[in-house]
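A.B. asks: pasting the structure only:
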């Protein structure tokens, strides 16, 4: 009986153990595989020449450069982000991913590296700093969205909220001057700022924060530590601010850490 148990234990020990792509493995391999958005401009999309471009793509390039390894970009859609990490299809996910307790059961999150929020946006010469300043102005938003629910709760009497059927109609109403203030996600505002720089579109106030975090596979502790130092270094050095200015048309705001 004893010999049978010993043979069984030996057999178990001989089974292959899945390799973890932690920091040392990436450095040894000389390549880092990073999941980036497939079609979520301005964070990640295909450029005119078929190359991947965007905020998250630039951050991925900076990660590879600082690791001193080659970069392999892996386009992902939302539902692929966590499974790709869990199955070693990618080493990191930089794909405008918010952190929440449910996701944290499956993967680890770095400090935040990018702003993602809903806010009120208007021309630079319009004096707005709080919901009270919207009184007497026409505010355009998409009906039934998070922005609609949040602004309806906080807007005082006298704010004219004009609701549109979809985001395209909302953006069109703002750019054509039908409304004075746009309430939307910062990515939609960035799109307008890029197409119409003369407006001088500004973030007037934030309605709801949902910053983006880098996803790391559970157990890759050294890699997580490195990524957090990387984010801190690029915040202090101004590189993340430059990426934010380039793709979102705004300075990098204060971002949360763990």
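C.D. replies: Thanks, I have it. Just so it is clear, the structure is predicted and the values come from calculations on it, not from any experiment.

A.B. asks: Every contact and neighbour count from this point should use C-alpha atoms.
C.D. replies: Noted.

A.B. asks: all strands for the chain, in order.
C.D. replies: 31-37, 45-46, 52-53, 70-76, 92-97, 107-114, 117-122, 138-142, 160-164, 181-185, 202-209, 212-217 (DSSP state E).

A.B. asks: Turn the ones you listed into a markdown table, columns for distance to residue 250.
C.D. replies: Shown next, in a markdown table, are the strands of the chain (distance: least, CA to CA, whole Å):
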| stretch | distance to residue 250 |
| --- | --- |
| strand 31-37 | 21 |
| strand 45-46 | 20 |
| strand 52-53 | 18 |
| strand 70-76 | 26 |
| strand 92-97 | 17 |
| strand 107-114 | 11 |
| strand 117-122 | 11 |
| strand 138-142 | 21 |
| strand 160-164 | 25 |
| strand 181-185 | 13 |
| strand 202-209 | 8 |
| strand 212-217 | 16 |
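
A.B. asks: put this beside the first:
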């Protein structure tokens, strides 16, 4: 008789990454989470760096500006456009998120 395979899967949020030991100790086989959590796991246990198996989606990130502040919105857009154009936005994504910006950004 063939034995049934066992697989442990866990979702790890940014809030729980400090308290959930599974990704660090090998108690789980797979985790589903964002790249910020994966970077934290990699830094805390370099011997168990997670490998991406499947990308579920690119999560957008927004900069919020109150309505009625068009000058501030324009300034934020100028800063982001300049950072994208000079490569510093990509450099920061690689440094902090450990992956490049999406091609369609």
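C.D. replies: Arrived safely. This is a predicted model, so every value here is computed, not measured.

A.B. asks: Please work out the TM-score for the two chains.
C.D. replies: TM-score of the superposed chains, computed with TM-score structural alignment, normalised by the length of the second structure, equals 0.65; 98 aligned residues with a CA RMSD of 3.1 Å.

A.B. asks: so where in the second structure does stretch 234-245 of the first structure end up aligned?
C.D. replies: Per TM-score structural alignment, the counterpart of stretch 234-245 of the first structure in the second structure is residues 83-94.

A.B. asks: So which residues make contact with that stretch?
C.D. replies: With CA atoms under 8 Å, 6 or more residues apart in numbering as the test, stretch 83-94 of the second structure has contacts from 80, 99, 100, 101.

A.B. asks: Ranking by neighbours, what's the top pick from those?
C.D. replies: Most neighbours among the contacts of stretch 83-94 of the second structure, by other CA atoms under 10 Å: residue 101, with 16 neighbours.

A.B. asks: Check the second structure for its longest helix and report it.
C.D. replies: Criterion DSSP state H: the longest helix present in the second structure is helix 70-85.

A.B. asks: Per the alignment, name the residue of the first structure opposite residue 67 of the second structure.
C.D. replies: Using TM-score structural alignment, the equivalent of residue 67 of the second structure in the first structure is residue 218.

A.B. asks: mind checking how far that match is from residue 57 of the first structure?
C.D. replies: 23 Å (CA to CA, to the nearest Å).

A.B. asks: In terms of neighbours, single out the busier of the two.
C.D. replies: The neighbour comparison of residue 218 of the first structure against residue 57 (other CA under 10 Å) goes to residue 57, with 23 against 17.

A.B. asks: Distance of the most centrally placed residue in the first structure relative to residue 179 of the first structure?
C.D. replies: In the first structure, the residue lying closest to the centroid (CA atoms, centre = their mean) is residue 96, at 2.1 Å. Plainly put, residue 96 of the first structure is 29 Å away from residue 179 of the first structure if you go by CA to CA.

A.B. asks: again, but for residue 227 of the first structure
C.D. replies: Residue 227 of the first structure sits 42 Å away from residue 179 of the first structure, going by CA to CA.

A.B. asks: Where in the second structure does stretch 83-93 of the first structure fall?
C.D. replies: Across the second structure, nothing matches stretch 83-93 of the first structure (TM-score structural alignment).

A.B. asks: Surely residue 215 of the first structure is in contact with residue 93?
C.D. replies: Yes. With contact defined as CA atoms under 8 Å, residue 215 of the first structure counts as touching residue 93 (4.8 Å).
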